[in-house]
Each structure stands twice: as structure tokens, then as C-alpha cells.
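In: Sequence first, predicted coordinates after that:
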Amino acid sequence: MRLLSVNVGSAVRLGNSVSGICKEAQSGSVRVMKLGLQNDAICDKKYHGGPDQAVYVYGGDDYDYWEQAHGLALEPGTFGDNLTIEGLSSLHVHVGDRLQIGDVELEATAPRIPCATLGKRMKDPKFPVAFRKSQRCGFYCRVLAEGELSADTAVIFTANEAPHRIAIVDMFELYYDPKPSRERMQQVLDAPIAIQARKQFQPKLDELNG
């Protein structure tokens, strides 16, 4: 795997809201810190950012999917991804998997859930539906080790070997499941998921447990 692009963005107005989704590739090195990338705008802090969602990663294989299946030749950062990684697919990542990129170490914590802002970014209000159906969601990471990053750096992928690990795409589908099983809910809560996701899923499990 290789780091194809490091992307940051400023706050821009999209319709009636302000968003940091519009990222651009950086030519030099960028500092990665516990709360995100240096000079990268995070506007909607209710759903984005924080130590467990500090970095959003999207796979080069996922971008290839959009071109091959939908004819969309998209630039790295189009979906608001901070890091675009060649040779990586969202379909093959599990919560707890780790990425070592130079001095920076990241741990996958949660899928990205599409919202209306993505539709505004793509100038297509129906695009979030296509994004959801694709399962090419990308994933958020917590920063285990800070450092500087630049494009064309090797990426070392270390899989989470926990026996009951949960795939990012399975966690993604759980957000849309109206009747999740107790076992699946417990599986996701046993994983090192983002605190935002934990706050959403724990009450559902409590309700199932009566």
C-alpha cells in the first residue's frame, strides 16, 4: 500500500451550511495530530472530528469503483478524505486494524455515514443514497502516534486479529438495520469503536437487553 494523497480543506459554504468536506491534495508534508490534520477545517463537530474520528481514510480501490461502476473520475479528497491510500478498499478493513505511515500510526474506529452535505458536495442530492448502497464508506481513525505525512509514503497495514472483530462495512450496515441482533450489537460494542458510535449503539443494546 502507498499513501496516494494527503488532503486538507478550509471551511466553505455549501448551500445554507458551512462545511470542511472540500479537501485538496497537499504538495508538502502535513502534521497529523491527535485531533486531526494541521490546518484542516472540521465544522460539524457533532458528527465529525474528535480523538476517535481524527482522520478520515478512503481507499484508492474505492475511488476506482466509482470510476468503473459510475463513470466518475474523482480526485483524492473529493469525499472529504484526509488520506487517500492506494491498494486499500473499505470492504476489507476491520475496526481495530492499524495503519503505519512513516511515524504516524492510525487505528480504524468507524465507518463514514453519508449525509446531505455529501450530496451538496457532489451537486447531487441523491448521491448519498448511491454512496450508502456502494458500501464504499471509507473509515475514521484515531491517531495512536503523531507525526508528519506526505504523499508517496509506504503504508504498513496490520490487521486486528481479535476472534470476533467486526468489519467496517458490517458496522456501516448496522447503522441502517432496523432490527439488529443482540449478538451483532454486542460484537460492535466489544470492538475499539469511536465514542460517537458507542453512544449511539449502547442504548440500542440496552433496549434489546430489556
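Out: Ah, there it is.
In: From now on I want contacts and neighbour counts done on CA atoms only, so please keep to that.
Out: Will do.
In: can you map out the strands along the chain?
Out: Listed in chain order, the strands of the chain (DSSP state E) span 2-8, 12-14, 17-19, 24-25, 30-33, 36-37, 55-59, 83-86, 98-101, 104-111, 139-145, 147-149, 153-158.
In: Go through those strands and name the closest to residue 169.
Out: strand 104-111 (7.1 Å; Cα to Cα).
In: counting contacts, what elements does the closest one pack onto?
Out: Packing partners of strand 104-111 (3 or more Cα pairs under 8 Å, 6 or more residues apart in numbering; DSSP states H and E): strand 98-101, strand 139-145, strand 147-149, helix 168-174.
In: 10 Å - rerun?
Out: strand 30-33, strand 55-59, strand 98-101, strand 139-145, strand 147-149, strand 153-158, helix 168-174, helix 195-209 (3 or more Cα pairs under 10 Å, 6 or more residues apart in numbering; DSSP states H and E).
In: Spatially central, which residue of this protein would that be?
Out: Centroid-nearest residue in the chain: residue 139, 2.4 Å away (criterion: Cα atoms, centre = their mean).
In: Excluding sequence neighbours, find me the nearest residue to that residue.
Out: residue 111 (4.3 Å; Cα to Cα, 6 or more residues apart in numbering).
In: that older thread, quick one: closest of the helices and strands packed on strand 104-111 to residue 121.
Out: For residue 121, the closest of the helices and strands packed on strand 104-111 is strand 55-59, at 16.1 Å, according to Cα to Cα.
In: For residue 92, list the residues it contacts.
Out: Applying Cα atoms under 10 Å, 6 or more residues apart in numbering, we find residue 92 in contact with 159, 167-169.
In: on that earlier part again, check the gap between the residue nearest to the centre of the chain and residue 151 for me.
Out: For residue 139, the distance to residue 151 equals 19 Å [Cα to Cα, to the nearest Å].
In: what does residue 161 give?
Out: From residue 161 to residue 151 the distance is 28 Å (Cα to Cα).
In: Name the residue in the two with the higher neighbour count.
Out: residue 151 (20 against 10; other Cα atoms under 10 Å).
In: try this one next to it:
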Amino acid sequence: MDTASVLAVCRVHQLLDDPGSVGVTAIDKRPAEGPVKVHRLGLHGDIQASRVHHGGVDQALYAYSQDDADYWAAELGRDLPPGIFGENLRVAGISATGAVIGERWKVGLDVELEVTSPRTPCATFQRRMKEPHWVKRFGEAGRVGTYLRVVRTGSIAAGDHIHRVFVPTHGVTIGKWFSDPTAEDMEALRDADADGEIRLQPEYLREFEKLQRRLGV
């Protein structure tokens, strides 16, 4: 098995004008040189233009796997460099979408990150990619990547190894919850949260309610 590692650490290059409600977007992320400090709210020097939908302690970082980027490069017929998806971390040898909710990664010497929730594609992302029906295509493919909570701060850089230091027993992955959530998945996550094995962000309560209405349970 290949060693998991960080291929690039990306932060905002410049704010771009955007016709959305905020008027600008910070989705233009590009690789940084050398080590970058990681704070509770994300990378030093990075920002989120829309704090309503992005950022905060539960979405401090966004990771995307090279395997998924390669899939899209083949689908779209163009190069997709690190940062193009708005990700902070382009990773290899580990699946961001296949990570178990609540899983923890040690990155480099001192940073510890916790897998929290899938990325939901939005219109800003579609404008960034300049691909028709991108929101639908990205969602249907289910290769969404994951948001991360910063458990322990420090610095990270391209080339740092990633080690799984904790994987919850409930087994519900980011991709499963995004693409095909079931009542059993919901109960497994609830139990894991109640037992203190994981700490779900508040948004999951709303998602549980929506799922219950849809399933009629």
C-alpha cells in the first residue's frame, strides 16, 4: 500500500468577483511554498468569503484526493491542478471521500485533523469550473472530498505523510453519507456521537430530520 501524503497545501490566491450573494469568492486556491501554519479555523493566510456556507471549526479545511482529481481530469479532458476544486489539501494514497466520518489523520509531525462532513457542490463551484451542469455531475459522481476539523494545530507542507490514527467503528463514510444515506447510517452516526466515539457537527441534526421525512421514519 502506498504511503498517504500531502501533495499540495493550498490557500486563497486572490478574491474573485462573483455574481453570488456575497459578491466575491475565495475559491481560487493555489499551492503554497513551504510549511503553512494550521490554526483551529484553517490555514494561515486563507479565508472564506461566505462564512455562512464555508469555514468554521467544523469545516476548517477541505481535502480532495488525487485519485478523484484524476477521474475528473479524464472526464473533462484537461489538467486539474491542486486547488482547482477549492481544496486546501490535495492528498494521495488516502481517499478523502472514502474516509469514515470522525476518522482522524495525523499530518506531518504535529497536526491532527478529523473528518467531519462531505462537500456539497454549489453554483460558485460551477462557475469556477466553467463546466455546464457541474453541480449535478459532481454530485452524481459522488467524489466530493471531505471537510476537516483541526484537532491539533501546527504546520503542514507538501510531502508530509498522513497517518490514520483513529477510525470509528460505525463505518459510515463521507461518500456513503453524501450519495446514499440510510436510516441505518443515521442511527449508527447517532449512536457513535452519543457514545462519544465521534462528535457530529450541528448540521447533521438537520440532515437527520430531512432524511427521516424523506424515508418516512
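Out: Yep, it's here. Source: prediction; values computed, not measured.
In: Need the TM-score between these chains.
Out: The TM-score (TM-score structural alignment, normalised by the length of structure 1) is 0.87; 204 aligned residues with a Cα RMSD of 2.2 Å.
In: Wait, the residue nearest to residue 139 of structure 1 touches residue 166, no?
Out: No - assessed by Cα atoms under 10 Å, residue 111 of structure 1 is found out of contact with residue 166, at 11.3 Å.
In: which neighbours do these two share?
Out: With Cα under 10 Å, 6+ apart as the test, residue 111 of structure 1 and residue 166 both reach 93-95, 193.
In: what would the residues you listed look like in CSV with neighbour count and distance to residue 58 of structure 1?
Out: Output for those, formatted as CSV (neighbours: other Cα atoms under 10 Å; distance: Cα to Cα, whole Å):
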residue, neighbour count, distance to residue 58 of structure 1
93, 21, 11
94, 25, 14
95, 28, 14
193, 25, 18
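In: Which position in structure 1 pairs with residue 15 of structure 2?
Out: Alignment note (TM-score structural alignment): residue 15 of structure 2 maps to residue 11 of structure 1.
In: Residue 141 of structure 2 pairs with which position in structure 1?
Out: Under TM-score structural alignment, residue 141 of structure 2 pairs with residue 134 in structure 1.
In: And for residue 90 of structure 2?
Out: Aligned counterpart of residue 90 of structure 2 in structure 1: residue 84 (TM-score structural alignment).
In: ok, its match to residue 53 of structure 1 distance?
Out: Using Cα to Cα, we find residue 84 of structure 1 at a distance of 16 Å from residue 53 of structure 1.
In: swap in residue 153 of structure 1?
Out: From residue 153 of structure 1 across to residue 53 of structure 1, the span is 22 Å (Cα to Cα).
In: likewise residue 208 of structure 1?
Out: 27 Å.
In: Settle it for me: which of these two has more neighbours?
Out: Just comparing residue 208 of structure 1 and residue 53: by other Cα under 10 Å the higher neighbour count belongs to residue 53, 27 against 13.
In: So which of the helices and strands packed on strand 104-111 of structure 1 is the most surrounded?
Out: With neighbours defined as mean count of other Cα atoms under 10 Å, these peak in mean count at strand 55-59, which reaches a mean of 26.
In: for that one, packing partners?
Out: strand 2-8, strand 36-37, strand 83-86, strand 104-111, strand 139-145.
In: would a markdown table of those with distance to residue 204 of structure 1 be doable?
Out: Converted to a markdown table, these look like this (distance: least, Cα to Cα, whole Å):
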| stretch | distance to residue 204 of structure 1 |
| --- | --- |
| strand 2-8 | 35 |
| strand 36-37 | 29 |
| strand 83-86 | 32 |
| strand 104-111 | 17 |
| strand 139-145 | 22 |
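In: just so I know, which of those lies nearest residue 198 of structure 1?
Out: strand 104-111 (9.9 Å).
In: Identify each buried residue in the closest one, please.
Out: 104-111 (16 or more other Cα atoms under 10 Å).
In: Return the closest of those residues with respect to residue 5 of structure 1.
Out: Out of these, the member with the shortest distance to residue 5 of structure 1 (by Cα to Cα) is residue 104, at 14.7 Å.
In: Give the equivalent position in structure 2 for that closest one.
Out: Counting by TM-score structural alignment, residue 104 of structure 1 corresponds to residue 111 in structure 2.
In: Is that match in contact with residue 152, as I believe?
Out: Yes - at 5.2 Å, residue 111 of structure 2 counts as touching residue 152 under the criterion of Cα under 10 Å.
In: Residues that sit against both of those two, list them.
Out: 38-39.
In: start and end residues in structure 1 for stretch 60-77 of structure 2, please.
Out: The aligned range for stretch 60-77 of structure 2 is 54-71, by TM-score structural alignment.
In: in that stretch, what counts as buried?
Out: Counting neighbours by 16+ other Cα under 10 Å, the buried set in stretch 54-71 of structure 1 is 54-66.
In: same thing with stretch 22-36 of structure 1?
Out: Residues of stretch 22-36 of structure 1 classed as buried: 22-25, 30, 32-36 (neighbour count, 16+ other Cα under 10 Å).
In: Serialize these to JSON lines and add fields for distance to residue 185 of structure 1.
Out: Formatted as JSON lines, these follow (distance: Cα to Cα, whole Å):
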{"residue": "22", "distance to residue 185 of structure 1": "33"}
{"residue": "23", "distance to residue 185 of structure 1": "33"}
{"residue": "24", "distance to residue 185 of structure 1": "36"}
{"residue": "25", "distance to residue 185 of structure 1": "37"}
{"residue": "30", "distance to residue 185 of structure 1": "37"}
{"residue": "32", "distance to residue 185 of structure 1": "32"}
{"residue": "33", "distance to residue 185 of structure 1": "31"}
{"residue": "34", "distance to residue 185 of structure 1": "28"}
{"residue": "35", "distance to residue 185 of structure 1": "27"}
{"residue": "36", "distance to residue 185 of structure 1": "28"}
